[in-house]
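Engineer: Pasting a predicted model and its sequence here:
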Amino acid sequence: MRLHVADHPLIAHKLTILRDKKTPSATFRQLVDELVTLLAYEATRHVSVTDVAISTPVAPTVGRKMAEPRPIVVPVLRAGLGMLEGMTRLLPTAEVGFLGMKRDEDTLQVETYANRLPDDLTDRECFVLDPMLATGHTMVAAVDYLFQRGARDVTCVCLLAAPEGLAELEKFVGDRADVTVVVAAVDERLNEKSYIVPGLGDAGDRLYGIVD
C-alpha cells in the first residue's frame, strides 16, 4: 500500500477552513469540491493512458488519451457523494458507480445497503471517494468488494486519515493488492467515539447541513 499526503499550500489553506466549526455548509461543500479536484490531480498521476496519432493545425503528432477500459469512480454514500463532482471534473469520461455503506456506531461493523456497480471490474482502475479514513473498516470493505470483482488497482481519495485507519487498511491489503491512499492530511488519532482528532467533525452532516 502506498500513502500520498498532498502537501500543498492551497490544500492546507482550504483544509483549515474546512476544519473550522464556524464554516457554514454551503462554504464547506464548495471547499470539499475544490479540495477533491486538487487531490484528484495527485490521485490520477499514474492513470493508464495510450498513445494516439492526431493532426494539429500545424503538423501530425502523437499524443496520449485515457486507456480502455475506462476508470471507475466510486463514492461511498452518503458523504462520498459530496466529493464526486470534484473528482469527475478531472475524469469526465470515467464511469461512476456507488456503494452505500454505514458503520454501526456500537459494534463499528460495516453494513452495505446499496450497490450500483458492475459485477465485472476486471482490469479496471477504481477511485474510491470517502472524506474520512477513520477506523478503516468502511474502506477495507469497499476495497475488498472491488478486488473481489476483478479491479486491477484501487486509489482511495480521502480528505483526512487517522493512523489507526491507515494501519487497518494496510493490514488488510498486505502484498495482495495494488492500493494507493491519497489524503490532504494524516491527523493525530481517533477519540473514544472513533472520530478523527483534530479532524473536522462528521463530514456527511457538515456537507448536508445536519449538525448538532
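Structural biologist: Yep, it's here. Residues are numbered from 1 along each chain as shown.
Engineer: okay, CA-based contacts and neighbour counts for the rest of this
Structural biologist: Will do.
Engineer: For stretch 11-22, buried residues please.
Structural biologist: 11, 14-15, 17-18 (16 or more other C-alpha atoms under 10 Å).
Engineer: Check stretch 64-78 too.
Structural biologist: Under the neighbour-count criterion of 16+ other C-alpha under 10 Å, stretch 64-78 has 66, 70-78 buried.
Engineer: So what touches that stretch?
Structural biologist: Contact with stretch 64-78 is made by 47-52, 81, 83-84, 87-88, 93-101, 123-130, 204, as judged by C-alpha atoms under 8 Å, 6 or more residues apart in numbering.
Engineer: now with 7 Å?
Structural biologist: Stretch 64-78 is contacted by residues 48-52, 81, 84, 94-101, 124-130, 204 when judged by C-alpha atoms under 7 Å, 6 or more residues apart in numbering.
Engineer: here's the one I want to compare it with:
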Amino acid sequence: MVVHTIGANNSLFNQFIAEIRNIDIQKDSLRFRRNLERVGEIFAYEISKTLEFSEKSIQTPLGESLIHLPQSEVVVTSIMRAGLPLHTGLLNYFDGAENAFISAYRKYTDDGEFKINFEYISSPSIEGKVVILADPMLATGSSMELAYKALLSKGTPKHVHVVSVIASEKGVEFVKNNLPKKNTTLWMGAIDQKLNSKSYIVPGCGDAGDLAFGAKLG
C-alpha cells in the first residue's frame, strides 16, 4: 500500500497545514473551513495524476485540439461532519464526481473509553469506480475502517484513495493493516507520532469538527 505525505515536500500546502494547526488562526471558523477546502483541492490535483486518461478531440473557434482527459468514474466520500469542508475542496476539482456521505462518530462511556458508532450512509453504486474516502483526522483509524466496510455494501471499488489532512503513525499503520493492500492508496498531509490518552493526535490540531462548525454537546 502506497502512502503519500504531501507535507513532506516543501510547497504552499505547508502554509495551509500551519494555519490549520495554529491555535490563534483556528479561532476563525471560516478560515479553518477554507483551509481544509484548499488542502482538499491540492489532494484532488495530486490524485488526478493517478487516474486513467484517454485522448479527446475538442473543437475550438479556430480548429481542433487533441487533449488527454480523465475517464475514471469518481465517487467523493466523506465522514461527517468534520469531512464536509475537505469534501468541498475535493469536489471543487472533481466537479463531475458522484458523492457519498457516512455518519460515524465516537461514542464515549462513563469511564472515558469510546467505540466508533456507524449510523448512516448515503451513496451511489461504487462498483468498478474510483472512491476517494476523506476524513480530516486519521487518529486510531477505526472510523476509516468502518467507513470502508460500510461502502462495500454499495459495490466493489476499482481503487480507494484514503485522504486525511493530519494522521497519527498508529492510524496509518492500522489502515495499512486493515484495508486491502492492493488498490488502496493513502494520501496524508502530515503524520504525527503520538496519540494522547483520549486518542487525539498530538500535536494534531484539535477537534476538526468543532473547529469547523462549533462545539457539540455530549
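Structural biologist: Happy to help now that I have it. No experiment lies behind these values; they were computed from the predicted model shown.
Engineer: Please work out the TM-score for the two chains.
Structural biologist: The TM-score (TM-score structural alignment, normalised by the length of the first structure) is 0.90; 209 aligned residues with a C-alpha RMSD of 2.0 Å.
Engineer: Turn the buried residues of stretch 11-22 of the first structure into JSON lines, including secondary structure.
Structural biologist: As requested, the buried residues of stretch 11-22 of the first structure are exported to JSON lines (DSSP: H, G, I helix; E, B strand; the rest coil):
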{"residue": "Ile11", "secondary structure": "helix"}
{"residue": "Lys14", "secondary structure": "helix"}
{"residue": "Leu15", "secondary structure": "helix"}
{"residue": "Ile17", "secondary structure": "helix"}
{"residue": "Leu18", "secondary structure": "helix"}
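Engineer: What segments of the first structure are helices?
Structural biologist: 9-19, 25-43, 84-88, 137-148, 163-173, 203-208 (DSSP state H).
Engineer: and the alignment partner in the second structure of Glu188 of the first structure, how far is that from Gly128 of the second structure?
Structural biologist: By TM-score structural alignment, Glu188 of the first structure lines up with Gln193 in the second structure. Distance, Gln193 of the second structure to Gly128 of the second structure, using C-alpha to C-alpha, to the nearest Å: 35 Å.
Engineer: before we move on, back to that, list just the nearest of the buried residues of stretch 11-22 of the first structure to Glu168 of the first structure.
Structural biologist: Distance to Glu168 of the first structure, by C-alpha to C-alpha, is smallest for Leu15 among the buried residues of stretch 11-22 of the first structure, at 24.0 Å.
Engineer: contacting residues around the one residue sitting closest to the centre of the second structure?
Structural biologist: Centroid check for the second structure by C-alpha atoms, centre = their mean gives Ala134 as the closest residue, at 2.1 Å. Residues near Ala134 of the second structure by C-alpha under 7 Å, 6+ apart: 77-79, 83, 87, 162-164.
Engineer: Tell me which of those persist in the first structure.
Structural biologist: Using both residues aligned by TM-score structural alignment, their matches' C-alpha atoms under 7 Å, the first structure keeps these contacts from these: 77-79, 83, 162-164.
Engineer: ok, the buried residues of stretch 64-78 of the first structure vs Thr27 of the first structure, which is closest?
Structural biologist: The closest of the buried residues of stretch 64-78 of the first structure, once distances to Thr27 of the first structure are taken by C-alpha to C-alpha, is Arg78, at 18.2 Å.
Engineer: Filter the contacts of stretch 64-78 of the first structure down to just the ones in strands.
Structural biologist: When DSSP state E is applied, the contacts of stretch 64-78 of the first structure are split such that 49-52, 95-96, 98-101, 125-129 fall in strands.
Engineer: Against the centre of the first structure, work out the most remote residue.
Structural biologist: Val58 (40.0 Å).
Engineer: Determine the number of other residues adjacent to Ser55 of the first structure.
Structural biologist: Neighbourhood size, Ser55 of the first structure [other C-alpha atoms under 10 Å]: 10.
Engineer: Kindly state which residue of the second structure is aligned to it.
Structural biologist: Superposed on the second structure with TM-score structural alignment, Ser55 of the first structure falls opposite Gln59.
Engineer: Mind giving me the PyMOL command for buried ones among the ones in strands among the contacts of stretch 64-78 of the first structure?
Structural biologist: Restricted to buried positions by 16+ other C-alpha under 10 Å, the PyMOL selection for those reads:
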select buried, resi 96+98+99+100+101+125+126+127+128+129
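Engineer: what's the most distant pair in the ones in strands among the contacts of stretch 64-78 of the first structure?
Structural biologist: Greatest spatial distance among these (C-alpha to C-alpha): Val52 and Met101, at 39.3 Å.
Engineer: what does stretch 38-54 of the second structure contact?
Structural biologist: Residues outside stretch 38-54 of the second structure that contact it (C-alpha under 7 Å, 6+ apart): 13, 16, 68-72, 86-87, 89-90, 92-93.
Engineer: hmm, back to that, list just the nearest of the contacts of Ala134 of the second structure to Ala139 of the second structure.
Structural biologist: Ser164 (9.7 Å).
Engineer: Would you mind finding the match for the closest one in the first structure?
Structural biologist: Under the alignment (TM-score structural alignment), Ser164 of the second structure pairs with Cys158 of the first structure.
Engineer: quick one: its match and Val183 touch, right?
Structural biologist: Yes: at 4.9 Å, Cys158 of the first structure counts as touching Val183 under the criterion of C-alpha atoms under 7 Å.
Engineer: how about Lys102 of the first structure, what's its match in the second structure?
Structural biologist: Counting by TM-score structural alignment, Lys102 of the first structure corresponds to Tyr105 in the second structure.
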